[in-house]
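Asks: Build me a model:
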Amino acid sequence: MKIILSGYMGSGKSGVGEMLGAKMKLPFLDLDDEIVKVEQRDIPKIFADSGEIYFRRKETEILSALLDSTQDFVLSLGGGTPCYGNNLDLMRNNKNTSLVYLKTSLEELKRRLWEGRFSRPLISHLETPEVLEDFIRKHLFERTYYYNQSDIIVATDDKTIEEVSDDIIFRLE
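Replies: Down below sits the predicted model:
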């Protein structure tokens, strides 16, 4: 079984993915980490040197290879992965794959992301919580259509990583 976690940055994909993998005795993979391994450079460097289009193509290539593998895993996507090219179709049409959307409210995302914004290149330049909120709002408007096509949608507000993981396991059974 391949369990794929989608959602906006700050929704908890990495933390939930690690715990879910441990609970289900499956390896946890992060798509960005897999890209870094292949490219031998970090994501900001890829964007700076080669641009977003190159990054998105590489992301699709690596996602496709993971989906074609016989390995079972829990995979955390980048926030924009389901929205680019045919990525959503690749995931939805793959046998033994469950796509899970970690749905987090705008207010909760803003709260989670504001303090850690300097470690996230896409938002590190944003100067006020209000500007961050507008940024998130725009992306959610563009991406929610894709996220909502997931097999399972789990609300994450006011839940611990363990509660979200347990909710996913319950819905998979």
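Asks: all contacts plus neighbour counts: C-alpha atoms, from now on.
Replies: Fine.
Asks: which one's the longest helix in the chain?
Replies: helix 43-68 (DSSP state H).
Asks: What's the first helix or strand after it?
Replies: Moving toward the C-terminus from helix 43-68, the next helix or strand (DSSP states H and E) is strand 73-76.
Asks: Show residues contacting that next one.
Replies: 1-6, 13-14, 17-18, 20-21, 26-31 (C-alpha atoms under 8 Å, 6 or more residues apart in numbering).
Asks: Please generate a structure for the following sequence too, so the two can be compared:
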Amino acid sequence: MILFLVGYMGSGKSVVGQQLSEILGYNYIDFDDYIEQKENATIKTIFETKGEIYFRKAESSYLKDLSKLKETIVSLGGGTPCYGDNMKTLLSTKESVCVYLKASIPTLTKRLFNERAKRPLLAHIDSESMLSEFIGKHIFERAPFYEQSNLSIQTDDKSISEIVEAIVLKLF
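Replies: Presented below is the predicted three-dimensional model:
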């Protein structure tokens, strides 16, 4: 089985994916890191030098490669499911399971406000209310893609261990 973790930035995809891989004995791939290795450039540099269209095409191609793996957990970028046929790729085989880590706007705002400098999409936002509004707009646009996932796990007020346990209980 291959598990794809989807959700908005700050929903916990990376930390949950790492812990889940340890518990299940699966390989773990952070998709952004994978793309950076393949492209030999940071995501930010790819966007700046080659543009978003190039990035999204490369992202789709790499996603198709990863969807053939077994016993792997992949934490995707927040926008990955929302472009091209990526959601179709995620749901294309019986061996793949897509898990939506769903967090509320207040939870995401709280988690992301002090991380703005590390997240290019958020770096320009200087207040929690502006961040909340920005996240709300993005969630509204992206939710129809995220909601197609095989499983949905609410992450508000849950520890990483509790989220991992909820995923394992729903899978097995």
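Asks: Could you tell me the TM-score of the two chains?
Replies: Here the TM-score for the pair of chains, by TM-score structural alignment, normalised by the length of structure 2, is 0.98; 172 aligned residues with a C-alpha RMSD of 0.8 Å.
Asks: circling back to that earlier point, would you mind listing the buried residues in the longest helix of structure 1?
Replies: 43, 46, 55, 56, 59, 60, 62, 63, 64, 66, 67 (16 or more other C-alpha atoms under 10 Å).
Asks: residues in contact with residue 82 of structure 1?
Replies: 6, 88, 146, 147.
Asks: between the residues you listed, which is closest to residue 117 of structure 1?
Replies: residue 6 (19.5 Å; C-alpha to C-alpha).
Asks: Thought residue 77 was touching the closest one, still the case?
Replies: Yes - counting by C-alpha atoms under 8 Å, residue 77 is a contact partner of residue 6 of structure 1 at 5.5 Å.
Asks: Need the contact partners of the longest strand seen in structure 1.
Replies: For structure 1, the longest strand by residue count, based on DSSP state E, is strand 97-103. Contact with strand 97-103 of structure 1 is made by 1-8, 11-13, 91-92, 147-148, 150-156, 168, as judged by C-alpha under 8 Å, 6+ apart.
Asks: now, which of those residues lie within helices?
Replies: 13, 91, 92, 147, 168.
Asks: need the residues you listed in a markdown table with neighbour count, can you?
Replies: Below are these laid out as a markdown table (neighbours: other C-alpha atoms under 10 Å):
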| residue | neighbour count |
| --- | --- |
| 13 | 24 |
| 91 | 21 |
| 92 | 15 |
| 147 | 27 |
| 168 | 20 |
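Asks: In a markdown table: those residues, plus distance to residue 120 of structure 1.
Replies: Converted to a markdown table, those look like this (distance: C-alpha to C-alpha, whole Å):
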| residue | distance to residue 120 of structure 1 |
| --- | --- |
| 13 | 15 |
| 91 | 26 |
| 92 | 28 |
| 147 | 21 |
| 168 | 27 |
